[in-house]
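> 3D model of this:
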Amino acid sequence: MIKIDIKKELHGSTGKMTLDVDLEIKSGDFIALAGVSGSGKTTLLRILSGLEEAKGTLKIDNEVWLDEKFCIPPQKRKIGFVFQDYALFPNMSVIENLLYAKKDKELANKLLEMTELKELAKRYPSSLSGGQKQRVSLCRALMNRPKLLLMDEPLSALDPNMRTKLQNEILQLHKEFETTTIMVSHDPSEIYRLSNRVIMLSQGRVVKDGKAKDVLLKTTGSAKFSLEGELLDIKKVDVIYIAIVAIGQQIVEVVIDNDEAKDLKIGQSVSVSTKAFAPMIKQN
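Prediction:
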């Protein structure tokens, strides 16, 4: 069990704010931290790791990591941290990067085999792809069999196919090592696929806490589905208006009425929803 009750003054996306988090996390959980940039997600990870100070208490199982008189330094906390930028030693081979964390060749070879890196053990980071580097970073984080694995948007720089592959490997390693995992992510599909609990922060406070479906689902009332996007343009065609909306990597056209055309502004965030028909899904 992890008990978190911390406070820290921050400069957030809209000015000064207080990160104020009071949570209990079960051992073995896979937690996704969600929320807009500047809401305090990465700071919370850094506090858990000991890289930043805060007021309050942190207790992992029966071990106190932080209280009003005491703070365990990062190197004495049994954690693994996977950064977005890999943070590998460029002058060390793959296997050397792992053994730097802990001199356990058997465990290092097991991790490399699980992540399909065994053949690259003697290669240096400069010769690896982004996906391979992130695998090495993940393996190194698990070398100490951490009680707590922290990941700060570890896959955001990778292409969709590689992200999906590494998501599967992360889930496999999480289950194999029975590690409690906390991951920052902005990707709804990643959050849904990996986590069993989603904690959403806004202005430093927990505003939603539950399963991915309950926290992330945007539909309300009788709507069949709802998608968020950016309004790019509004065009008048004969007697109707058409809104051009960017949703993810797609651009869609939506027919709107005269009143909607007057109220909407180019560049604002909008929701596109429907309840008049049943959507179909097909393979691409």
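
> going forward, measure contacts between C-alpha atoms and count neighbours the same way
Noted.

> report the central residue of this structure.
Closest residue to the average C-alpha location of the chain: S185 at 1.8 Å, with C-alpha atoms, centre = their mean.

> how far away is the closest residue to that one other than its chain neighbours from E169?
Closest residue to S185 apart from its sequence neighbours, by C-alpha to C-alpha, 6 or more residues apart in numbering: E153 at 5.1 Å. Distance, E153 to E169, using C-alpha to C-alpha, to the nearest Å: 15 Å.

> next: L117.
For L117, the distance to E169 - C-alpha to C-alpha - is 12 Å.

> the more surrounded of the two?
Taking neighbours as other C-alpha atoms under 10 Å, L117 and E169 compare with L117 leading, 21 against 17.

> on that earlier part again, if I pick the residue nearest to S185, what's in contact with it?
Going by C-alpha atoms under 8 Å, 6 or more residues apart in numbering, E153 touches F83, Q84, M183, V184, S185, H186.

> alongside the first, I'd like the structure of this one:
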Amino acid sequence: MIHIAIDKLLHGSDGDLTLDIALDIKEGEFVALSGRSGSGKTTLLRILAGLESANGEIKVADTVWLNGQKELAVQKREIGFVFQDYALFENMTIEKNLLFVEDDKKLAKHLLEVTELYTLKERYPNMLSGGQKQRVSLCRALMKRPKILLLDEPLSALDPKMRTKLQSEILSLHKEFKTTTIMVSHDPSEIFRLASRVIVLDNGKVINDGLPKEVLLKTSGSQKFSFEGELLDIVKVDVIYVAIIAIGQQLVEVVVSKEEAEHLSVGAMVSVSTKAFSPVIKQ
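Below you'll find the predicted structure:
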């Protein structure tokens, strides 16, 4: 069990806010942290890792990581951290990047085989693709068999096909190592595939906490689906109006009435839902 009860004043682009979190996370859970940018997700990961200080308490099993009198050093926290930017040693081969963390060739070989990198073990990071570098980062984070694996949007820079492949590898390794995994993600499909629990932050507070299906599915009543996206443009075509909306990595066009078009603002976040197969847009 991970017990978290912390607070920290944050200075964001929209002004000051207090990160005020009280959570209990079960051993072996795969938790996704979601929410708007600037809501405190990455800061929470960094506090767990010991890279930032905070007030309050963090306790993992029977070990106190943080309280009013004690702050456990980063190297003693038994965590693995995978960043967006890979953070690999460019002057070391893939294998040596792993062995630098822990001199365990058997484990390094196993991790590289699982992630289909073993034949590339003598290559240097500058000879790898983005997806390959991220797999090396994941392997390196698991070399000490950490109790907690922290993932900060590790797949955000990859194309959809590579993201899906690495999601499968992350889930496979999570189950094999029985690691408690906490991942920051803005991708609903990624969260749904990987997480057993979703925690949504907003302005430094937990505003939703539950199963992925309960948190992510935003339908009600007779709605058949509901998605959120950014309204990019409203175009008049003959006598009708067409709203162009970015949902995830796709653009969709929805026909709207003149009255609806007048009440929508380009650049705003909107929800697209349907009743009886007739799309409805709300800002």
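
> quick one: TM-score?
Put the two chains on top of each other and the TM-score (TM-score structural alignment, normalised by the length of structure 2) is 0.94; 279 aligned residues with a C-alpha RMSD of 1.6 Å.

> structure 2: which residue goes with the residue nearest to S185 of structure 1?
Under the alignment (TM-score structural alignment), E153 of structure 1 maps onto E153 of structure 2.

> can you give me the helices in the stretch 101-250 of structure 1?
With DSSP state H, counting those that start in this stretch as the criterion, the stretch 101-250 of structure 1 has helices at 105-114, 130-141, 160-177, 188-194, 212-216.

> how about these in CSV, adding distance to E24 of structure 1?
Formatted as CSV, the helices of the stretch 101-250 of structure 1 follow (distance: least, C-alpha to C-alpha, whole Å):
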stretch, distance to E24 of structure 1
helix 105-114, 30
helix 130-141, 23
helix 160-177, 19
helix 188-194, 19
helix 212-216, 17
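
> and those helices, which is most packed in?
Each of these was scored by mean neighbour count; the highest is helix 130-141, a mean of 24, by mean count of other C-alpha atoms under 10 Å.

> now the angle from that one to helix 105-114?
150 degrees (axes from the mean of the first three to the mean of the last three C-alpha atoms, to 10 degrees).

> helix 130-141 of structure 1 against structure 2, how far on average?
In this overlay with structure 2, the average offset of helix 130-141 of structure 1 from its partner residues is 0.8 Å by mean C-alpha distance after the TM-score superposition for structure 1.

> against which helices or strands is that helix packed?
On a contact count with 3 or more C-alpha pairs under 8 Å, 6 or more residues apart in numbering; DSSP states H and E, helix 130-141 of structure 1 meets strand 79-82, helix 94-101, helix 105-114, helix 160-177.

> turn the ones you listed into CSV, including distance to Q203 of structure 1.
Output for these, formatted as CSV (distance: least, C-alpha to C-alpha, whole Å):
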stretch, distance to Q203 of structure 1
strand 79-82, 24
helix 94-101, 35
helix 105-114, 38
helix 160-177, 28
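
> and those: which comes nearest P279 of structure 1?
Across those, P279 of structure 1 has its closest neighbour in helix 160-177 (23.6 Å, C-alpha to C-alpha).

> the closest one vs structure 2, average distance?
Mean deviation for helix 160-177 of structure 1: 0.6 Å (mean C-alpha distance after the TM-score superposition for structure 1).

> give me the contacts around that helix.
Taking C-alpha under 8 Å, 6+ apart as the rule, helix 160-177 of structure 1 contacts 30, 114-115, 131, 135, 138, 145, 155-156, 180-181, 190, 193-194.

> need the residues you listed in TSV with distance to N97 of structure 1, can you?
Shown next, in TSV, are those (distance: C-alpha to C-alpha, whole Å):
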residue	distance to N97 of structure 1
F30	26
M114	16
T115	15
G131	16
R135	12
L138	11
R145	16
L155	19
S156	22
T180	23
T181	22
E190	27
R193	29
L194	26
